[in-house]
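J.: Pasting a predicted model and its sequence here:
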Amino acid sequence: MAEDYGGPRREYFRLLMIELQEKMGIFQGRPGRLLFSYDQRALAQNKFYTAGKLVAWSIMHNGPGVQCLNPDLFLLMCGQKPEMTSFDLDIFQEEELKMKLENVVRCGTSEELEELKCTMGDWIADCGVPNIYTASVRDLPTIHRQIVTHYLYHRVASMVQQFIAGMNSCGQMWEIVAMNWREFLPLFTNATQKLSRNDIRNLFTISWSPQGSNHRTGGGDGLPVGVLADVHSRRRDGYFLRGVSGVCDRGRFYPPSWVPAEMPA
């Protein structure tokens, strides 16, 4: 272990997660809201399996998660049911797909629905929604959500399952993630905000030394000098050091403290 309690190791995994997102060819879409690529060649080459295993290794060794998946996709992978009431269609790269989904959203009358059934009924049925032919206007929000879910998850289910298999090859890591999806959400998605000065201050409950004491001198309105000295000399426990290292690393999220440090690879 390095002198800074694993800093070089975390930096290695941080760079590895960036390479995984940008160079492996398994993701597509908007940065920070990525989807799995529908790529049969990558599937045959087990790239999704490899990516899942690398993510699991990073988490197991106190590195960052991939932090790039679309939040709705992550919830679907965990067996949850995202609302998707205000879904951003721009995450899809295919212009024709976005146009068709916009047509479903704009449909609001019985006449428009009948035209939709004539012009797009077969396509909607092929997305796993065969009830389009008997649907009413009030069914359209559900139909829209089902089509989006098809392109987010069901169409790439083989890729998703290979990624999950790669993670589970390391101590059933995905099973842990799925059971504790709220805690792992910041490790797989970019649905976080940058920490402000006040946010950082609120992370700590400060017990100030008496006014005029040597420990209080020079503390100002930041962290007490005595606390920083304790951190530097490593007199604080591991959980406190982990919290401080997370703040110093610009708020990057690392695995929950209860994730086992050692798992079979």
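T.: It's in. Numbering: from 1, shown residues only.
J.: only C-alpha atoms for contact and neighbour calcs from this point on.
T.: Noted.
J.: can you pull out the helices in this structure?
T.: Along the chain, counting by DSSP state H, helices occupy 7-23, 40-44, 47-60, 71-77, 95-106, 110-126, 140-149, 157-168, 173-179, 181-188, 197-202, 225-233, 238-248.
J.: So what angle separates the directions of the fifth one and helix 140-149?
T.: I take that to be helix 95-106. Here the directions of helix 95-106 and helix 140-149 differ by 160 degrees (axes from the mean of the first three to the mean of the last three Cα atoms, to 10 degrees).
J.: Contacts for helix 95-106 next, please.
T.: Contact partners of helix 95-106, identified using Cα atoms under 8 Å, 6 or more residues apart in numbering, comprise Leu89, Asp90, Phe92, Leu116, Met120, Leu140, Pro141, His144.
J.: Could you do the fourth one as well?
T.: For helix 71-77, the surrounding residues in contact (Cα under 8 Å, 6+ apart) are 33, 35, 81-82, 84, 152-153, 160, 178, 181, 185, 188-191.
J.: Please convert the buried members of those into PyMOL selection syntax.
T.: Remark: buried members of those, expressed as a PyMOL selection using 16 or more other Cα atoms under 10 Å:
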select buried, resi 33+35+152+153+160+178+181+185+188+189+190
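J.: ok, back up a step: only the buried subset of the contacts of helix 95-106, as a PyMOL command please.
T.: In PyMOL, this line selects whichever of those come out buried by 16+ other Cα under 10 Å:
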select buried, resi 92+116+120+140+144
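J.: second one coming, line it up with the first:
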Amino acid sequence: MCDLSLLSAIAVREDEYFLAGRMIAVSIVHGGPGPHFLSKDLVNHIVEQSLFSATLEDVTDEGIVKVLQEIQNAATLESLQDLIFKNSTLLQTAGYFRNVKNIEEKQTIVKEYLRWYVIERNHSVIKRFKDGLATLQFLTALQQHPSVLASFLFHTEKKLTATDLENLFKAELSPAGSNQRQKESTTLCFWSDYLFDCEGVS
């Protein structure tokens, strides 16, 4: 699942986020497949909906995960204040370093940091990605009809099957009855057996 949290400096420099958005727009508009790998939080942001449900599992930096877990698990106001002070640099970077007055604020701090990590710190590349999605007016259609089009972008857990992979290819066979056709048919049987054996291993 992609939330753009793993930025590539080369991709930014070469404007590949714009190109990715453009390729996705062109594919969907022309009846091709959608990417099905974007996080729901990213798609909700793109379609300008306020829904946000990221969890610590969406953070790829183990050090940050550890800090946020400690904050989330703080049992007393004093321990929470100590953790915030100890990790002030991390929280200041996101703009969420502040004096807390009750233990319940720990959930707000974690939630706000997650939003910054997934969305706000990636603002410039998300903008370029959206510029790419605007190709052929796809972004406009997506924002006007998110209930119809957002599913083309969302990450899905659908498992790739041997049949799916087999259907991606169409063999161009020699005329029926020819020696070459017999060899091709044997090869296709081996290919099919191989795919189903692979599926069985997974």
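T.: Okay, I see it. Predicted model only: the values in this text are computed from it and were never measured.
J.: Superposed, what's their TM-score?
T.: Once superposed, the chains reach a TM-score of 0.70 (TM-score structural alignment, normalised by the length of structure 2), with 158 aligned residues with a Cα RMSD of 2.0 Å.
J.: picking that back up, so, if you compare the contacts of helix 71-77 of structure 1, which one comes nearest to Asn46 of structure 1?
T.: Within the contacts of helix 71-77 of structure 1, proximity to Asn46 of structure 1 (Cα to Cα) peaks at Val160, which comes in at 11.5 Å.
J.: so where's the longest helix in structure 2?
T.: Per DSSP H, structure 2 has its longest helix at helix 179-201.
J.: roughly how far apart are the aligned partner of Asp131 of structure 2 in structure 1 and Leu185 of structure 1?
T.: Superposed on structure 1 with TM-score structural alignment, Asp131 of structure 2 falls opposite Ala165. Distance, Ala165 of structure 1 to Leu185 of structure 1, using Cα to Cα, to the nearest Å: 19 Å.
J.: returning to that earlier point: and the helices of structure 1 as JSON lines, adding distance to Thr134 of structure 1?
T.: As requested, these are exported to JSON lines (distance: least, Cα to Cα, whole Å):
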{"stretch": "helix 7-23", "distance to Thr134 of structure 1": "42"}
{"stretch": "helix 40-44", "distance to Thr134 of structure 1": "34"}
{"stretch": "helix 47-60", "distance to Thr134 of structure 1": "38"}
{"stretch": "helix 71-77", "distance to Thr134 of structure 1": "27"}
{"stretch": "helix 95-106", "distance to Thr134 of structure 1": "15"}
{"stretch": "helix 110-126", "distance to Thr134 of structure 1": "9"}
{"stretch": "helix 140-149", "distance to Thr134 of structure 1": "11"}
{"stretch": "helix 157-168", "distance to Thr134 of structure 1": "27"}
{"stretch": "helix 173-179", "distance to Thr134 of structure 1": "36"}
{"stretch": "helix 181-188", "distance to Thr134 of structure 1": "37"}
{"stretch": "helix 197-202", "distance to Thr134 of structure 1": "52"}
{"stretch": "helix 225-233", "distance to Thr134 of structure 1": "66"}
{"stretch": "helix 238-248", "distance to Thr134 of structure 1": "54"}
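J.: Quick check: which of those helices has the most neighbours on average?
T.: For those, the largest average neighbour count (mean count of other Cα atoms under 10 Å) is found in helix 47-60, namely a mean of 23.
J.: which other residues reach stretch 12-20 of structure 1?
T.: Looking at what lies outside stretch 12-20 of structure 1 - Cα under 8 Å, 6+ apart - the contacts are Ala51, Val55, Ser58, Gly63, Pro64, Gly65, Val66.
J.: quick one, what contacts the first one?
T.: The neighbours of Ala51 of structure 1, taking Cα under 8 Å, 6+ apart as the test, are Leu20, Phe163, Gly166.
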